[in-house]
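Participant: here's my sequence, what's the structure:
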Amino acid sequence: MRLSPFGWIDAALAPAPDPARVSWLGGQTYAHRGVHDERVAENSPSAFAEAIRRGLGIECDVQKSRDGRAMVFHDWQLDRLTAQSGPVARRLSSELEQVALLSGDRIPTLEKLLEQVAGRVPLLIEIKSKKDRNPIPLCLAVNRALDGYRGPCAVMSFDARVPRWFGTHAPAVVRGLVVTEENSRGVGGWFKRQLSLWAGKPDFLAYDVRDLPSSFAAAQRARGLPVLTWTVRSALLRERAAIFADAPIAEGAGLA
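Facilitator: Just a heads-up that it's a prediction; the model follows:
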């Protein structure tokens, strides 16, 4: 394959993974936060059980508890998904495990989710991060939870510090960079994505489906990085995902 000038830099600074290492990522549909709806809460054991029943891969989110455990929960605050309020990070894991989600399930730890999945379907774990927060404690918590897990599993984040940490400290874990071009288009946005790629050295990309087709995503896919795409919520977006990505991360009508 002929590489562009930046392609040669990509190959040097963010080498493509061994295809055998990442081949399981493609050809799969991932249920975004499990199979959820108005009755079943996102990121809940019930949502994950339905994904497993359907043979779907699972995408989930993790936040750090006050005592440094990885909790399966998307938001920084409890307010939207529970009857309680306040930051997740201020609660102990033992407290969070007793917090009821609006559908009746309780917030699981990552260890509980891994026990539930038990390698039956592939799992994507998005590590939530903010620019002004050090992501390493949550990376450590996720890595501890994954110790000994043998099922197909990968971590990913919008924060390039996350795949970089796993590449350095837990290189056996497949790691991805989550990307959106929203509010970051043009030359400046493209260069920002290049810097994140070089810093993170990911094994794959998880790309905003609204941005496909994307020259950046296509260039990385062509040189061997699988491209997953989120969030596929309709049949039309599923068709787009089938053309420009290796696997959809979908919910609702996108799972049909």
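
Participant: could you use CA atoms for every contact and neighbour count after this?
Facilitator: OK.

Participant: most residues in a single helix of this protein, which one?
Facilitator: helix 186-200 (DSSP state H).

Participant: counting by contacts, list what it packs against.
Facilitator: Other elements packing on helix 186-200 under the criterion 3 or more Cα pairs under 8 Å, 6 or more residues apart in numbering; DSSP states H and E are helix 5-13, helix 161-169, strand 174-179.

Participant: so how far is the longest strand belonging to the chain off the chain centroid?
Facilitator: Longest strand of the chain, by residue count under DSSP state E: strand 57-64. Its chain's C-alpha centre and that of strand 57-64 lie 7 Å apart, by Cα atoms, centre = their mean, to the nearest Å.

Participant: any idea which helix or strand comes after it?
Facilitator: strand 70-72 (DSSP states H and E).

Participant: starting at the chain centroid, how far to that next one?
Facilitator: Worked out by Cα atoms, centre = their mean, strand 70-72 lies 13 Å from the chain centre.

Participant: cool, and stretch 74-88?
Facilitator: With Cα atoms, centre = their mean, you get 20 Å for stretch 74-88.

Participant: who touches that stretch?
Facilitator: For stretch 74-88, the external contacting residues (Cα atoms under 8 Å, 6 or more residues apart in numbering) are 41, 43, 60-66, 89, 96, 99-102, 128.

Participant: biggest separation within those residues, which pair?
Facilitator: A41 and R66 (23.1 Å; Cα to Cα).

Participant: neighbour count winner among the two?
Facilitator: In this view A41 and R66 are compared by other Cα atoms under 10 Å, and A41 has more residues nearby, 23 against 17.

Participant: G104 versus that one, what's the distance?
Facilitator: As for A41, its distance to G104 is 8 Å (criterion: Cα to Cα, to the nearest Å).

Participant: after the longest helix of the chain, next one along is what?
Facilitator: Next element after helix 186-200 (DSSP H and E): strand 204-208.

Participant: quick one: buried residues of that next one?
Facilitator: For strand 204-208, burial by neighbour count (16 or more other Cα atoms under 10 Å) applies to F204, L205, A206, Y207, D208.

Participant: wait, P152 sits on V121?
Facilitator: Yes. At 7.3 Å, P152 and V121 qualify as touching, with contact defined as Cα atoms under 8 Å.

Participant: okay, the angle between the longest helix of the chain and helix 5-13?
Facilitator: Going by axes from the mean of the first three to the mean of the last three Cα atoms, to 10 degrees, helix 186-200 is angled at 20 degrees with respect to helix 5-13.

Participant: sequence B follows; please return its structure for comparison with A:
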Amino acid sequence: MHWPYPAGFAHRLGGALAPENTLAGLLLTHRLGVNGVECDVQLSADGQAVIVHDHELERTSTGCGPVSAQTLAALQQLDAGRHHHPAFAGEALPSLAQLATRCRKLGMAVNLELKPAGDDAAMARQCVAEIVALWQGAALPPLLSSFSRPALAAAQQAAPQLPRALLLTQLSEEAVAQALALGCGAVHVYHRALTAEWVASLHQQELAVMAWTVNRSDDMQRLRQWGVDMLCSDRPDRLEPGWT
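Facilitator: Purely as a prediction, here's the structure:
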């Protein structure tokens, strides 16, 4: 089957090479020649989509408490770079709108992981409405992914034209059936749960496969030999030519 997304994706925009989920990471990934990025989206207190992984702010920023308790304006006053290295001090949490502008300008493919907190379906509907507007007319829309079945079901109903992927830590026939029932075009699987036989089976069912989070070069080589379509990595600098 034809799968339009690149083989290489930088985990959380820049992997281990930059502060996670920041535009600094996105630009570093682009300079490496990697054309795909993965990142996480959730909602602020005022219902704006913001790029951040954790539901709590302490680990990756100078903020504290839940992301959902602060407005987008307040979130963007936080320092999301200093924890990684002093050279990145002052780096902000990007809004989804800022990410879309930069990705479209640079020609970067993006995998947006929906990170629901509370009402999964309502969060997904609100994010998807913003995604549709921001990527209107784009040659390659974002690939949506989530561990949440309700979030993917809501995304399917709200914007069936956006491709979707079910995130999995383990593979089973039941999980694959759920992905197919949700109209997913891909499954994103923890790389140690994959085998060559599983990759072949998923392809037979018209599902593309992303392996996450793959950081060793030997693992990358093996997974590509098995026919994995996409690799998500904290080390985008190790993705070989032709994988980007």
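
Participant: what's the longest helix in the second structure?
Facilitator: helix 120-134.

Participant: that older thread, residues in contact with the longest helix of the first structure: which ones?
Facilitator: The contact list for helix 186-200 of the first structure (Cα under 8 Å, 6+ apart) reads 10, 13-14, 160-164, 177, 179, 181, 184, 216.

Participant: what subset of the residues you listed is buried?
Facilitator: Among those, those classed as buried by 16+ other Cα under 10 Å are D10, A14, A160, R161, V162, P163, R164, L177, V179, E181.

Participant: residue contacts, the counterpart of the fifth one in the second structure?
Facilitator: In the second structure, the residue paired with V162 of the first structure is A151, using TM-score structural alignment. Residues counted as contacts of A151 of the second structure (Cα under 8 Å, 6+ apart) are L114, P116, D120, A121, A122, M123, A124, R125.

Participant: correct me, but the last one touches A155?
Facilitator: Right, the one you point to is R125 of the second structure. Yes. With contacts counted by Cα under 8 Å, R125 of the second structure reaches A155, the gap being 6.0 Å.

Participant: give the aligned range of stretch 38-50 of the second structure in the first structure.
Facilitator: Mapping stretch 38-50 of the second structure onto the first structure (TM-score structural alignment) gives residues 59-71.

Participant: first to last residue in that stretch, what's the distance?
Facilitator: Note: stretch 59-71 of the first structure ends 14 Å apart using Cα to Cα.

Participant: buried ones in it, by neighbour count?
Facilitator: Under 16+ other Cα under 10 Å, the buried positions of stretch 59-71 of the first structure are E59, C60, D61, V62, Q63, K64, S65, R66, G68, R69, A70, M71.

Participant: nearest the middle, which residue of the first structure would you pick?
Facilitator: E126 (3.3 Å; Cα atoms, centre = their mean).

Participant: sec struct for that residue, please.
Facilitator: Look at E126 of the first structure: counting by DSSP: H, G, I helix; E, B strand; the rest coil, its state is strand.

Participant: identify the residues contacting it.
Facilitator: E59, C60, D61, V62, V155, M156, S157.

Participant: look up how far F48 of the first structure lies from the second one.
Facilitator: Using Cα to Cα, one obtains 9 Å as the distance from C60 of the first structure to F48 of the first structure.

Participant: overlap in contacts of the two?
Facilitator: R33, G34.

Participant: rewinding a little: check the mean deviation of the helix or strand just after the longest helix of the second structure from the first structure.
Facilitator: Next helix or strand after helix 120-134 of the second structure toward the C-terminus (DSSP H and E): strand 143-146. Here the mean offset of strand 143-146 of the second structure against the first structure after fitting is 0.7 Å, by mean Cα distance after the TM-score superposition for the first structure.

Participant: how about residues contacting strand 143-146 of the second structure?
Facilitator: For strand 143-146 of the second structure, using Cα under 8 Å, 6+ apart, the contacting residues are 110-115, 152, 162-167, 188.

Participant: now stretch 218-229 of the second structure
Facilitator: 3, 7, 195-196, 199-200, 208-211, 214, 231, 239.

Participant: dump those into TSV; add secondary structure and distance to E130 of the second structure as well.
Facilitator: Formatted as TSV, those follow (DSSP: H, G, I helix; E, B strand; the rest coil; distance: Cα to Cα, whole Å):
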residue	secondary structure	distance to E130 of the second structure
W3	coil	24
A7	coil	26
T195	coil	36
A196	helix	37
V199	helix	33
A200	helix	35
A208	strand	25
V209	strand	26
M210	strand	25
A211	strand	27
V214	coil	30
L231	strand	26
L239	coil	31
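
Participant: buried only: go through those residues for me.
Facilitator: Buried, going by 16+ other Cα under 10 Å: A7, V199, A200, A208, V209, M210, A211, V214, L231, L239, out of these.

Participant: which among the residues you listed gets closest to L32 of the second structure?
Facilitator: L239 (9.4 Å).

Participant: just checking, that closest one touches P6?
Facilitator: No. At 11.4 Å, L239 of the second structure and P6 do not qualify as touching, with contact defined as Cα under 8 Å.

Participant: follow-up on the earlier one: if I look at the match of V162 of the first structure, how far off is L93 of the second structure?
Facilitator: Taking Cα to Cα, one finds A151 of the second structure at 23 Å from L93 of the second structure.

Participant: before we move on, what about V189 of the second structure?
Facilitator: 27 Å.

Participant: repeat for L167 of the second structure
Facilitator: On the measure of Cα to Cα, L167 of the second structure and L93 of the second structure end up 24 Å apart.

Participant: now do L168 of the second structure
Facilitator: 27 Å.

Participant: with distance to I131 of the second structure added, can I get the contacts of A151 of the second structure in CSV?
Facilitator: Shown next, in CSV, are the contacts of A151 of the second structure (distance: Cα to Cα, whole Å):
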residue, distance to I131 of the second structure
L114, 11
P116, 15
D120, 16
A121, 15
A122, 14
M123, 12
A124, 10
R125, 10
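
Participant: what about the first structure, which of these hold up?
Facilitator: Checked against the first structure using both residues aligned by TM-score structural alignment, their matches' Cα atoms under 8 Å, the contacts of A151 of the second structure keep these contacts: L114, A121, A122, R125.

Participant: what lines up with the second one in the first structure?
Facilitator: Taking TM-score structural alignment as the criterion, the aligned counterpart of A121 of the second structure in the first structure is P135.

Participant: how about that match, what does it touch?
Facilitator: S129, R161, V162.

Participant: mind running it again at 6 Å?
Facilitator: Contact analysis of P135 of the first structure by Cα atoms under 6 Å, 6 or more residues apart in numbering lists S129.
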